[in-house]
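Engineer: based on what follows, work out the 3D shape:
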Amino acid sequence: MLTSLSIQNYALIDNLQVNFNSGLSIITGETGAGKSILLGGLSLILGKRADLSSLKDTDQKCIIEAVFDVSNYNLEGLFKAEDFDYEPQTIIRREILPSGKSRAFVNDSPVNLNSLQVLGERLIDVHSQHQTLQLVSDDFQFEVIDALAKNETLLQDYKQELKQYKTLKKELKELLNFQAEAIKEHDYNSFLLQELTEAQLVEGELEQLEEEYETLSNVEAIQEKLSESYQLLNDEQIGVLSLLNTLKGNFQKLKGYSSRYEDLFNRIESSLIEMDDVFREIDALQDTLEANPNRLEAVHSKLLQINNLLQKHTAHDVTELIAIKNELEEKISVTENLDTAIQQKNNDIDNKTKQLNSISKSIHDNRKQAIPKLVLQLETILGSLGMPNAQFKIDVLFGDGFFANGKDELSFLFTANKGGQFNELKKAASGGELSRIMLAIKSVLSNYIQLPTIIFDEIDSGVSGEISNKMGDIMLSMSKTMQVISITHLPQIAAKGHTHFKVFKEDVDEVTRTNLVKLNHDERIVEIAQMLGGVEMSSSAIAHAKELLN
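Structural biologist: Model prediction:
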């Protein structure tokens, strides 16, 4: 609940500090005294956007701070989800700087306005003319029915399943779109893959083929040079091997004279071994080398094939071509297996549909059971609020589509007159009747769910006498389980409060200021007497005020 509110430099307020208690708190004051300013300041705490017009003194910053006791609200999960520091006594502060910049804090940690609005909705419910308009919306009407139907857990399960259902539907659509595009490309990809497959590509083969092509293209020149080299090595007179053998024999005789000759002998012997090995390899090459026009043509064809593929796929080497081939294989495989994937996705959607239908049916059944109870309570309360002929005709029809809160289509009809035609609330009820209906709904809801602090902003407009007395009784009853703050102009309601505040304007140094004070018992008598009879209080007004307070 709201325990304190501090406002500095806001509109007509210089500095205001007020403490609130549990139960029913009343705020009264003349028209234009500044009750709307209080609500405006409180709305900033709840996340409303601000501007420089909010500042009383544009050279000073505006600070609005509220303290809430949230120990009984089970808000730990919300604080964690929004990354707030949880404290049982939570402090929310808004600052509007002269530059126009606005800052918000929860327990001294900066927060954004969206998160503040989420928290604010769980702390204070301001009932104004705007919220009365919510009464005619399907979403709000469903919330009321579901509170009595105790559908909270089912709705959480439903929303989780619905989210997964929508994800599956999106994935199916993407698969179908992909399949449509893939089918267009399938034939072309298959052709490209066939070309690459027929090429029987092997990493590194391009370099080997180019070398083989050079060899086969120059067989005669190579054979000529190999033959010449063979003769240079093996000639009996001047062949390198013959000369090296002679050289080796000379130093074999010299190596005994000096180690230097022995070193030379070893080097000559090593050279002879190496040259003998060269000779044998040249001999072997001559044996294997022969003109092969057929092989030359085959190598040439393979080279043309590979180079054409490199150019076609803008690849740098065979390795890239092999990677492209693998990618095409995967695309074609995916395309050919899409039917299986689509079928599996459809099966998943069918299973999720069954789960959603099952949960939706339970939600529907609970709503059907709760509606007669809701109708009876609303009509009973409205009867005491001067609407004895008020009747509701509420029904839910189990539909085909999945909506945000189930499959039900809601019919929420009303008539204020006996024998009158049932119609939608916005057509069948006047503004004053809507206010009383909303009060009745809030009263019923307070018995089923933990409502936050509720502020009724002149909900009693257009009523008087015994009806206002009944409205006060309803607010007083609600205040047993929650904090209720009522801004009212009716003495019958003002007298019901456990605590009474008065908003007033005063001129100080030719400057108008709005202030708020808590009234004691005697001051309440005066305030209520003035509400009854005007500024010139009669003895009967004072007596009546005392009677109301007693």
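
Engineer: for the rest of this, base every contact and every neighbour count on C-alpha atoms.
Structural biologist: Will do.

Engineer: distance between the top helix by length along the chain and the chain's centre?
Structural biologist: Among the elements of the chain assigned as helix by DSSP state H, the one spanning the most residues is helix 318-384. In terms of CA atoms, centre = their mean, to the nearest Å, the centre of helix 318-384 is found 19 Å from the chain centre.

Engineer: report all helices and strands that that helix contacts.
Structural biologist: In terms of contacts (3 or more CA pairs under 8 Å, 6 or more residues apart in numbering; DSSP states H and E), helix 318-384 is packed against helix 138-149, helix 152-198, helix 293-312, strand 391-403, strand 406-415, helix 431-445.

Engineer: report the angle between it and strand 391-403.
Structural biologist: Angle, helix 318-384 to strand 391-403, by axes from the mean of the first three to the mean of the last three CA atoms, to 10 degrees: 180 degrees.

Engineer: and residue 73, which of the three is it?
Structural biologist: For residue 73, the assignment made with DSSP: H, G, I helix; E, B strand; the rest coil gives coil.

Engineer: ok so, going back, out of the helices and strands packed on helix 318-384, the one nearest residue 367 is which?
Structural biologist: Closest approach to residue 367 among the helices and strands packed on helix 318-384 is made by helix 138-149 (5.4 Å; CA to CA).

Engineer: name the surrounding residues that touch that closest one.
Structural biologist: Defining contact as CA atoms under 8 Å, 6 or more residues apart in numbering, one finds that helix 138-149 is touched by 134-135, 152, 366-367, 369-371, 374, 410, 412, 441, 445, 448-449.

Engineer: now those: which count as buried?
Structural biologist: Buried members of the contacts of helix 138-149, counted by 16 or more other CA atoms under 10 Å: 135, 366, 367, 370, 371, 374, 410, 412, 441, 445.

Engineer: once you drop chain neighbours, what's closest to the second one?
Structural biologist: When the adjacent residues along the chain are set aside, residue 366 lies closest to residue 149, with 5.2 Å between them (CA to CA, 6 or more residues apart in numbering).

Engineer: and what of the third one?
Structural biologist: Using CA to CA, 6+ apart and skipping the chain neighbours, the partner closest in space to residue 367 is residue 149 (5.4 Å).

Engineer: and this one, so I can compare the two:
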Amino acid sequence: MLKQLNVRNFALIQEAVLNFDDQYTVITGETGSGKSILLNALHLLLGERADYKVIGNNGEKAIVEATFLINETEFSHFFTENDIDPEQETIVRREITRQGKSRAFINDIPVQLTILKEFTERLISIHSQYNTLDLKRKDFQLQTLDLLADTRQLQVEFSTLYEQSKNVYKTIETEREKLDQLEKDRDYNDFQLKELEELGLEKNNFPNLEEQLLRFENAVEIQQLTSGIISGLGNEGAVIDQLQSLKSIASRLGRIDKEGQAVEQRIQSVIIELKDIETELSESAGRSEESNEEHRQSLTELLDKYNRLLLKHKCTDQHGLQALQNQLQQTASNTDELRNTITRLEQDFAELKKQLHTVAGELHTQRVKAVSTIEEKIQDSLAELKLPDTRLSFKLEQQEKFNSYGNSSLSLLFSANKGIAPVEIEKAASGGELSRVMLALQQLISEKTQLPTIFFDEIDTGVSGDVAQKIGNLLKQMGTTMQLFAISHLPQVAAKAKHHFKVEKAASGETVQTVIRPLSYEQRIEEIARLMSGETINEAAISNAKALMI
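Structural biologist: Okay, the predicted model is just below:
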């Protein structure tokens, strides 16, 4: 509940500290006294856009602060999610400055307006005559029906499934678009992959193959040069023979000088190395490269294709082509995986649709069952509000198409008089009738759920006499289960309140201020009498005021 409201430098209110209690509180005051200022201050706490013109003349900023008694457990998730210290007495503050800045706080923690709005909308509901237009909104009608029919939890279950199905369907569409694009590119990708796979990049070493082809292409010259080396090494009188002679000389030297032994060994090592070279070259010369022309041709073709693909794909070496091949193979794998993903998602979507049909059917059935009882209760409430011939009925039809409320199509039908065929309420009811219909609905809703603190702004506009008396009794009854405020100009409505505040203007020098003060029992009698008879209050008005307050 709202425990305290502190308003400073806001429009004509210099400072007002208002302490509130539970049950029904009425706020009265002459036209133009500033009752709307109080509501505008509350609207700031509900996160509405700030109008910087409302800043008063006593400083550079206006402040609206409210203290709420809350159930900490109920709001524990909110406090944890927004890193706010939970307090049973939670303080909400809004500040606006002449420089165009606006700040919001919950328990002195700065918060964004969206966070403030999320919090305070669960605590305060302001209902003006304008808000009766809510009755003309289809979503409001269905929300109201679900609250009164005790189907709200089932509707939330359906709404959750509905959002899940929408998200899954959206994901399916996104994945299908990806698959379509992959399919469009698939033929070309497969062609490129086939070209790369034909190279045998995993088994072939193309730098080595290039060296092999170079030997093929220079086989004659290689043969000639090899023969020249072999001859220079092994022919009679060639290098090896000369080294053998040198070795013999070193051997004789070694017999008389140890250094000669070392020289002999080193010459012997050179001879061995040169003989190995001669042997290897001889074996190599024995293999005829020219005789394998078919292999040379296939090697040429393979390397031509390799170099063409290097140029085509702008790669510098074999590793680049292998990376591209792996990427194309992965793309092919992704295509198959994407098909499997879409199949799984389609199965999930089918299951969700099945659940949606089941829950929607149950939801519609329960709504239909509850309608007649709800209509009877509304009828009783409207009769108490002096609308005995008014009829309000819920016409439900089941549709194939779903929305977040199920597949029930609802028309709220209204007839103000006997013999008049009911039509949709948005086409029939007057403002005064809508106000009373809304009040009747609010009464039934208050019996079903714990509503936040409610402010009724002149909900009694357009009525008087016995109707006003009935509205006063109804507000008093609603106040027994919730904190309720009503701004009213009718004595019958004001007299039924448990608490009473009066708004009035007070002159101070050349300035005028709005003052809001609680009234004592005697002051209440006087105020109600004033509402009945105007500024001239006589004993009859006093007596009538006392009678109304019983």
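
Engineer: what would you report as the TM-score here?
Structural biologist: Once the chains are overlaid, their TM-score stands at 0.93 when taken by TM-score structural alignment, normalised by the length of the first structure; 549 aligned residues with a CA RMSD of 2.4 Å.

Engineer: one step back: for residue 303 of the first structure, see how far away the residue nearest to residue 367 of the first structure is.
Structural biologist: Relative to residue 303 of the first structure, residue 149 of the first structure is positioned 79 Å away (CA to CA, to the nearest Å).

Engineer: which of those two has more neighbours?
Structural biologist: More crowded of residue 149 of the first structure and residue 303, by other CA atoms under 10 Å: residue 149, with 21 against 18.

Engineer: could you measure the corresponding residue of the second structure for that one against residue 447 of the second structure, distance?
Structural biologist: Aligned counterpart of residue 149 of the first structure in the second structure: residue 149 (TM-score structural alignment). When distance is defined by CA to CA, residue 149 of the second structure is 12 Å away from residue 447 of the second structure.

Engineer: pretty sure residue 417 of the second structure contacts residue 423?
Structural biologist: No: under the criterion of CA atoms under 8 Å, residue 417 of the second structure makes no contact with residue 423, lying 11.8 Å away.

Engineer: of those two, which one has the most company?
Structural biologist: Higher neighbour count among residue 417 of the second structure and residue 423: residue 423, with 17 against 13, using other CA under 10 Å.

Engineer: correct me if wrong: that one contacts residue 414.
Structural biologist: Yes: the criterion here is CA under 8 Å, and residue 423 of the second structure meets it with residue 414 at 5.5 Å.

Engineer: tell me the buried residues in the helix or strand harbouring residue 547 of the first structure?
Structural biologist: Using DSSP states H and E, residue 547 of the first structure maps to helix 539-549. For helix 539-549 of the first structure, burial by neighbour count (16+ other CA under 10 Å) applies to 541, 542, 544, 545, 546, 548, 549.

Engineer: show me which of the residues you listed is closest to residue 42 of the first structure.
Structural biologist: Relative to residue 42 of the first structure, the closest of the buried residues of helix 539-549 of the first structure is residue 549; by CA to CA it sits at 28.6 Å.

Engineer: how about the closest one, what's its partner in the second structure?
Structural biologist: Aligned counterpart of residue 549 of the first structure in the second structure: residue 549 (TM-score structural alignment).

Engineer: for its match, list the residues it contacts.
Structural biologist: 495, 496.

Engineer: residue 546 of the second structure too?
Structural biologist: Residues near residue 546 of the second structure by CA under 8 Å, 6+ apart: residue 525.

Engineer: measure it to residue 468 of the second structure for me?
Structural biologist: Using CA to CA, residue 546 of the second structure is found at 16 Å from residue 468 of the second structure.

Engineer: now the residue lying closest to residue 533 of the second structure once chain neighbours are set aside: how far from residue 501 of the second structure?
Structural biologist: Closest residue to residue 533 of the second structure apart from its sequence neighbours, by CA to CA, 6+ apart: residue 541 at 6.4 Å. Separation of residue 541 of the second structure from residue 501 of the second structure (CA to CA): 20 Å.

Engineer: tell me which stretches of the stretch 451-550 of the second structure form helices.
Structural biologist: When assigned using DSSP state H, counting those that start in this stretch, the helices of the stretch 451-550 of the second structure occupy the ranges 465-478, 491-495, 521-533, 539-548.

Engineer: other SSEs contacting the first one?
Structural biologist: With contacts defined as 3+ CA pairs under 8 Å, 6+ apart, the secondary structure elements packing on helix 465-478 of the second structure are strand 24-28, helix 431-448, helix 491-495.

Engineer: in CSV, list these along with distance to residue 143 of the second structure.
Structural biologist: Formatted as CSV, these follow (distance: least, CA to CA, whole Å):
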stretch, distance to residue 143 of the second structure
strand 24-28, 25
helix 431-448, 11
helix 491-495, 28
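
Engineer: highest average neighbour count across the ones you listed?
Structural biologist: With neighbours taken as mean count of other CA atoms under 10 Å, these reach their highest mean count in helix 491-495, at a mean of 27.

Engineer: distance between that helix and the chain's centre?
Structural biologist: 46 Å.

Engineer: my read: residue 52 of the first structure touches residue 98, true?
Structural biologist: Yes: using CA under 8 Å, residue 52 of the first structure is in contact with residue 98, at 6.9 Å.

Engineer: any shared contact partners between the two?
Structural biologist: Taking CA under 8 Å, 6+ apart as the criterion, residue 52 of the first structure and residue 98 both touch residue 58.

Engineer: want to throw the buried ones among the contacts of helix 138-149 of the first structure into a markdown table with distance to residue 486 of the first structure?
Structural biologist: Below are these laid out as a markdown table (distance: CA to CA, whole Å):
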| residue | distance to residue 486 of the first structure |
| --- | --- |
| 135 | 19 |
| 366 | 34 |
| 367 | 31 |
| 370 | 29 |
| 371 | 29 |
| 374 | 25 |
| 410 | 32 |
| 412 | 28 |
| 441 | 16 |
| 445 | 17 |
